[in-house]
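Student: Could you work out the structure for the sequence below:
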Amino acid sequence: MTGPGRGTTADTPVVVAARRTPIGTAGGALRAVTVDALAAPVLAALAGTLGGPVDDVLLGNVFGPGGNPARVAALAAGLGDDVPGMTVDRQCASGLAAILTAAAGIRAGDGAGYLAGGAESPSTTPTRTWADGTVYTRAPFAPTGDPDPDMGPAADDVAVRAGLSRRRLDAFAARSHARAVDAQRSGRFDDELVPVGAVLTDERPRDRFTPERLARFRPAFTPGGVHTAANSCGVNDGAAAVALVPEWRRRELGVPGLALVSAATRGCPPADLGLGAVPALAALRDRPRSPDAVEFTEAFAGQALACLDAAGIDGHRVSPDGGAIALGHPWGASGAVLVVRLFHRLVVQGRGETGIAALSSGGGLGVATSWRVVR
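Tutor: Below you'll find the predicted structure:
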């Protein structure tokens, strides 16, 4: 190919490499690894794929420790003192927002080589307190006095309003685990994983998690609610990032890539926490009618299905190798995990040409992206 890929221009942002750590359960295999130490090996694995210098490192992170973990991780990765870094917080969408921020830099001509993604380490997050000594759990998502539900009860409310049954949620969760276990055993995750010490594989996927077994779990958030510990995501440690270059550099490198076709970031009432992806998907330009792959963060089975139903996306086609219910939801990294998964499915494994990555985020936010393979 001598010109830009189909539907692209010379300055179209293109992912040319994508890696992630194994995803661990908080307090589990990665419990002693700080957020910068999670991100550093991923950045180091990607740095040589850009075909030039690293212009910036952008990482999403939600729960700290502060101090610009993106910069610390870049230094720990050996990228050099001259490589800056910026930490992005759009809650659960932070990793995808970091990738879109890097893409904007490429379109503006500010740089031609970015590493972008996210990292989260709930296991090593500092304990915080308010001035009166009470334990700080999370920041408010809405002004004082406005509805500001916690995520679990909000997911139950969303599922009930959408008319989703517990049986459907458990079937969705069981399928996520089955697909992730099959992908592990088949080696489909191998090329995207960067080991962290002796940790080589994702910790959370469970074999033989059938709908019948999941039906035994009790409601986790509200009396009589439809969400349980088994059909909701976990609290997880992990990091993920991509190498992003303009299309002209991808052509120089002579490698296939995943080109960003369009993106949309939208909001909805914070009281409708979990539904932000619906307006984002509706606003997505050039959205493929029948994408070959859809990656959507499964924070809660009912919340995910409510968004997918509203957007007209068949839930059976989502997360073909398992999603966050099975793999985990390392908040600041999760949006980047979606793009890593798309890249390896579509580009590395050659299983399709078009894809969507989207998720909802705390505060009533949503981010949606559309991608196409270029060769």
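
Student: Please make it C-alpha for all contacts and neighbour counts, starting now.
Tutor: Will do.

Student: Could I get the buried residue list for the helix or strand Ala97 falls within?
Tutor: Taking DSSP states H and E as the criterion, the element that holds Ala97 is helix 94-108. Within helix 94-108, the residues that count as buried by 16 or more other Cα atoms under 10 Å are 94-103, 105-107.

Student: Following the chain onward from it, which element is next?
Tutor: strand 114-120.

Student: Output the contacting helices and strands for that following strand.
Tutor: helix 35-47, strand 56-60, helix 94-108, strand 236-246, helix 331-342 (3 or more Cα pairs under 8 Å, 6 or more residues apart in numbering; DSSP states H and E).

Student: a markdown table for these, including distance to Leu258?
Tutor: Listed next are those as a markdown table, based on distance: least, Cα to Cα, whole Å:
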| stretch | distance to Leu258 |
| --- | --- |
| helix 35-47 | 15 |
| strand 56-60 | 18 |
| helix 94-108 | 12 |
| strand 236-246 | 9 |
| helix 331-342 | 8 |
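
Student: Out of these, flag the one nearest Ala17.
Tutor: Proximity of the helices and strands packed on strand 114-120 to Ala17 was assessed by Cα to Cα; the nearest stretch is strand 236-246, lying at 5.2 Å.

Student: Would you do the same for the sequence below? I want to compare the two.
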Amino acid sequence: MREIESVQRKGTTLNVKFDDGETITFEDCWLRDNCRCSKCFNAATKQRAFHILDLPDVSFQEIEFNKSGLTVIWNDDHVSTYTPDFLLQFHNKIWSNSRRMAPKLWRGKVPEVARIPAHTFINSTDGAKLIFQSLLDYGLAFVEQVEPTLEATEVVCKALGGIQNTLFGGMWTISPEPGVNDTAYMNIALQQHTDLSSFTEPAGLQVFHCLRHDGIGGESVVSDGFYAANRLKEEHPEDFAFLTQYNVEAEYMFDGHSYRYAAPAIELDRFGDLKAIRFNSFDRAPIAFDKPEECRAYYRSMKNFAKYIEDPACQWQFKLKPGTILAFDNFRVLHGRTGFTGMRVIGGTYVARTDWLDKARSLELIK
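Tutor: This is a model prediction of the structure:
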């Protein structure tokens, strides 16, 4: 257990120095808000016990500390105590590092991606950890030995976090259907894209299971959008910056539905790390640009980004066969397929990002 070495009060702040030499500065309002006594915090629900409007404007009255803890007596006589381990969580470096994803970038085939039998994944904590760790690391995982039915596929999807309902329903199948105005329901090749770029909240995971194919072709093709974005940042930094800031508008109209949303093609999180890729060249809506240079920057940057995404050396191509489910992170991995003949039926669904990351947290793989 870590220990407190010294505490120095400076106006409305406390500088707490720990035994390893690290010093963290805490504001008085933060300390009072994060008091963990039973009046301020419900330990059973892990929730604060008061509304922020009820947070009093108080100041330090007395400060006491020893190696094992800090005690603050406030000017309204409320007493708050804090352990070193609790306080140390909020060192900015420790806090950010513990919450930052650490994706492993890839190009081409990735042998390290998890391949776990369905019964092991569903019934074993160790098996589940392997699948979710693979999704966190590479954005991909395979669940094998699944009966080639939509019902058996659904069992696996629920173990991945549950079913995200969309205009396509919950579980769905994709097969060639003449007259349907969506290229997914044709037998032509599909280039790399993320799904639901026109949605306010795109799918978190996408799940594919080939239930049947009596023809040739139809290989799945995937690529790492984070790898492509990093290449763009290295070789065309001005284009990377543009795509992280400019809202690319996407639209999708299908079966009486009309979706439209604008967001950066490359989204960064609060730490400046890659968070999400939204890229579907065919769902791009017409855009009215304010300036000619903005228009030219848009086309230049989108083309340069697409070159890495469509580079065959950056893609992994494989044939999905009945019995094997592919799950991938739609915030990161782009997907497509080669053209095919015959009847090819893909069953699957979407899983909300909130739900699959909840599973990963419950397995203590991330915070």
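
Student: Give me the TM-score for these two chains.
Tutor: Comparison of the two superposed chains (TM-score structural alignment, normalised by the length of the second structure) gives a TM-score of 0.23, and 142 aligned residues with a Cα RMSD of 6.9 Å.

Student: circling back to that earlier point, counting contacts, what elements does the helix holding Ala97 of the first structure pack onto?
Tutor: When contacts are defined as 3+ Cα pairs under 8 Å, 6+ apart, helix 94-108 of the first structure sits against strand 13-20, strand 56-60, strand 85-88, strand 114-120, strand 236-246, helix 331-342.

Student: Please work out which of the ones you listed is packed deepest.
Tutor: Of all those, strand 114-120 has the most neighbours on average by mean count of other Cα atoms under 10 Å, namely a mean of 35.

Student: ok and that one relative to helix 331-342, angle-wise?
Tutor: Relative orientation of strand 114-120 of the first structure and helix 331-342, computed by axes from the mean of the first three to the mean of the last three Cα atoms, to 10 degrees: 130 degrees.

Student: What residues of whichever helix or strand comes after strand 114-120 of the first structure count as buried?
Tutor: Sequence-wise, the next helix or strand beyond strand 114-120 of the first structure is helix 151-161, with elements assigned using DSSP H and E. Applying a neighbour-count criterion of 16+ other Cα under 10 Å, the buried positions in helix 151-161 of the first structure are Met151, Gly152, Pro153, Ala154, Ala155, Asp156, Asp157, Val158, Ala159, Val160.

Student: Stretch 368-375 of the first structure now?
Tutor: Residues Ala368, Thr369, Ser370, Trp371, Arg372, Val373, Val374 are the ones in stretch 368-375 of the first structure that count as buried (16+ other Cα under 10 Å).

Student: Count the neighbours of Thr125 of the second structure for me.
Tutor: Other residues lying near Thr125 of the second structure total 11 when counted by other Cα atoms under 10 Å.

Student: swap that for Val72 of the first structure, sorry
Tutor: By the criterion of other Cα under 10 Å, Val72 of the first structure has 18 neighbours.

Student: Also Glu252 of the first structure?
Tutor: When neighbours are defined as other Cα under 10 Å, Glu252 of the first structure has 10 of them.

Student: before we move on, which element is it in?
Tutor: Secondary structure assigned from DSSP H and E places Glu252 of the first structure in helix 247-253.

Student: What is the subsequent helix or strand relative to that helix?
Tutor: Proceeding N to C from helix 247-253 of the first structure, the next assigned helix or strand is strand 257-267, under DSSP H and E.
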